[in-house]
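Colleague: below are the sequence and a predicted model; questions follow.
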Amino acid sequence: MGFSVHLNVQLKFYNLPNTQVNVAMGFLALLGAIFGPVAAGLAVFIGHALNDFVTYGSPWWTWVVVDGLIGVAFGLAKNRLKIENGVLGKAKLIWFNIYQIIVNFIGWVLLAPTGDIIIYHEPANKVYLQGVVTWIADSISVAIIGTILLVLYARTRTQRGSLTKER
C-alpha cells in the first residue's frame, strides 16, 4: 500500500510463498473512512501494484485488483461511520469490524484464490491456504490497528452541536 508506514513480515510456516502480513491494512480502514471509496481503492491498488513490481518484478494482478476492491469496500463504510462528526461509538466499531471481516473473507478467501486458479493456473490448495491466512492476518490488522486509528481520528474532530455561539 502507498503509506509511509509499511511493514511486511514474510510467512515461513505452512510453506506459503509470496504471502505477507501487511499491517498497512489497518491504515486502509482510516483512509477509507476519511476519503471514501475512490481514494481508498486507488491508493491500495496503486500501492499494491508498485510493491509487487518492486518486490517480485511484476504485479500479481488477481491480488492487486482484490486489494483495490477491498479499499473501495472500506471507503463505502465512510457514510455509515461518519467519523468526521467526532462520535464513533461501540456499535459503529462492532459493525465496522464485522463488515471488514466479511469484506476480507470475500476478497481473500473467495475472489483472489479463485482468480489465481483461473488466470494463473495455480494449485487450489496453495492459493486457498494463502487466502485464508491473508484473511485472518488482514482482519486482525484492521481490527486492532484500524480500530485504534479510527477512534483516535474521531477524537480529533469537533462533535456536531458541541459548540455554542456566544452572545
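Modeller: On my side now, so go ahead.

Colleague: from here on, just use CA atoms for contacts and neighbour counts.
Modeller: Fine.

Colleague: so what's the residue nearest to the spatial centre of the chain up against?
Modeller: Closest residue to the average C-alpha location of the chain: Met25 at 3.9 Å, with C-alpha atoms, centre = their mean. For Met25, the contact set (C-alpha atoms under 8 Å, 6 or more residues apart in numbering) comprises 1, 138, 141-142, 146.

Colleague: alright, now check it against this:
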Amino acid sequence: MAKGNGLSVKTIVAVGIGSALFVILGRFGSIPSGIPNTNIETTYALLALMALLYGPVAGLLIGLIGHTLKDAIFYGSPWFSWVIASAVVGLLIGLASGKIRIHDGEFGRNEIIRFNLYQIIANAIAWFVLAPTLDILIYAEPADKVYTQGLVAGAANIVTVAILGTLLLSAYARTRTKKGSLSREA
C-alpha cells in the first residue's frame, strides 16, 4: 500500500496481473467436481499467494475482478454471490500478510501451519456460509443445492490451497534472502 492515499503502483499492477491470471487459471486450471457449476479451482492457490504478497486490498480486488471477468467471459454474466465469496477469500488471506513473514524468506513449519489456518478459515467463511447464503438471498436458489455446492467448493479450495498454495509460497520464500543472513565483511 502507498504511504499516502490510494493504492501503490506496485499493488495496482499486482491486481491487474493477478486478475488476469485468475481468469486464465479459471479457464484452464479448473477440474469438474461432479457437482453442477462447481469446479476444483487452482485459482485460489494463486489468490492466496497474491493476497499474502500484496495484502488484503489486493487480495480482495483480485478475487473480485478476476472472478467477475472469468464468469463474464466464460459464462456470459457474473454470479455475484460467488464473486463476493472470492473477494472475501482474498481479503481474509491478505489480512494474514502481516503475520506471515514470507518477504523475509521465512516459510517454515510455523508459517505453513499459520497460513493454512488462515486459508481454512477464509475458505470456510466464504464457501460454507457466505456464497450459499447469498445464492439464496440474491438468486432464490434452493438451500440444499447451494449448501452442497458450497461444501464441495469450500472443501476443494481448502485442499487446493493447502497443497498448491503451500508449494507456491514455499518456492517464493526460497527466492528471498532471509533477514539477517547477510553479513558485511571487514
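Modeller: Received it, and whenever you're ready, just let me know what you need. Not measured: the values here are computed from a predicted model.

Colleague: so after superposing, what's the score?
Modeller: The TM-score (TM-score structural alignment, normalised by the length of structure 1) is 0.93; 164 aligned residues with a C-alpha RMSD of 1.3 Å.

Colleague: now the longest helix along structure 1 on structure 2. Mean distance?
Modeller: The longest helix of structure 1 (DSSP state H) is helix 37-56. Mean deviation of helix 37-56 of structure 1 relative to structure 2 after superposition (mean C-alpha distance after the TM-score superposition for structure 1): 1.0 Å.

Colleague: in terms of secondary structure, what does that helix contact?
Modeller: Helices and strands touching helix 37-56 of structure 1, as assessed by 3 or more C-alpha pairs under 8 Å, 6 or more residues apart in numbering; DSSP states H and E, comprise helix 25-35, helix 61-76.

Colleague: tell me the angle of the first one relative to helix 37-56?
Modeller: Computed by axes from the mean of the first three to the mean of the last three C-alpha atoms, to 10 degrees, the angle separating helix 25-35 of structure 1 from helix 37-56 equals 150 degrees.

Colleague: just the angle between helix 25-35 of structure 1 and helix 61-76, please?
Modeller: Orientation of helix 25-35 of structure 1 against helix 61-76 (the same axes, to 10 degrees) gives an angle of 50 degrees.

Colleague: counterpart of helix 25-35 of structure 1 in structure 2, which residues?
Modeller: Using TM-score structural alignment, helix 25-35 of structure 1 lines up with residues 44-54 of structure 2.

Colleague: so how far is the matching stretch from its chain's centroid?
Modeller: 5 Å (C-alpha atoms, centre = their mean, to the nearest Å).

Colleague: also stretch 58-71 of structure 1?
Modeller: The mean C-alpha position of stretch 58-71 of structure 1 is separated from the chain mean by 11 Å, C-alpha atoms, centre = their mean.

Colleague: neighbours of Val9 of structure 1, how many?
Modeller: For Val9 of structure 1, the neighbour count with other C-alpha atoms under 10 Å is 10.

Colleague: for it, pull up the helix or strand it's in.
Modeller: Using DSSP states H and E, Val9 of structure 1 sits within strand 8-10.

Colleague: give me the mean deviation of that strand from structure 2.
Modeller: Relative to structure 2, strand 8-10 of structure 1 is 1.7 Å off (mean C-alpha distance after the TM-score superposition for structure 1).

Colleague: trace Ile93 of structure 2 over to structure 1, please.
Modeller: Using TM-score structural alignment as the criterion, Ile93 of structure 2 maps onto Phe74 of structure 1.

Colleague: measure how buried its match is and give me the count.
Modeller: Phe74 of structure 1 has 25 nearby residues by other C-alpha under 10 Å.

Colleague: ok, it to Tyr99 of structure 1 distance?
Modeller: Separation of Phe74 of structure 1 from Tyr99 of structure 1 (C-alpha to C-alpha, to the nearest Å): 9 Å.

Colleague: likewise for Met25 of structure 1?
Modeller: In this view, Met25 of structure 1 and Tyr99 of structure 1 are 14 Å apart by C-alpha to C-alpha.

Colleague: likewise Pro37 of structure 1?
Modeller: 15 Å.

Colleague: which bit of structure 1 covers stretch 71-82 of structure 2?
Modeller: Mapping stretch 71-82 of structure 2 onto structure 1 (TM-score structural alignment) gives residues 52-63.

Colleague: just how off-centre is that stretch within its chain?
Modeller: Worked out by C-alpha atoms, centre = their mean, stretch 52-63 of structure 1 lies 18 Å from the chain centre.
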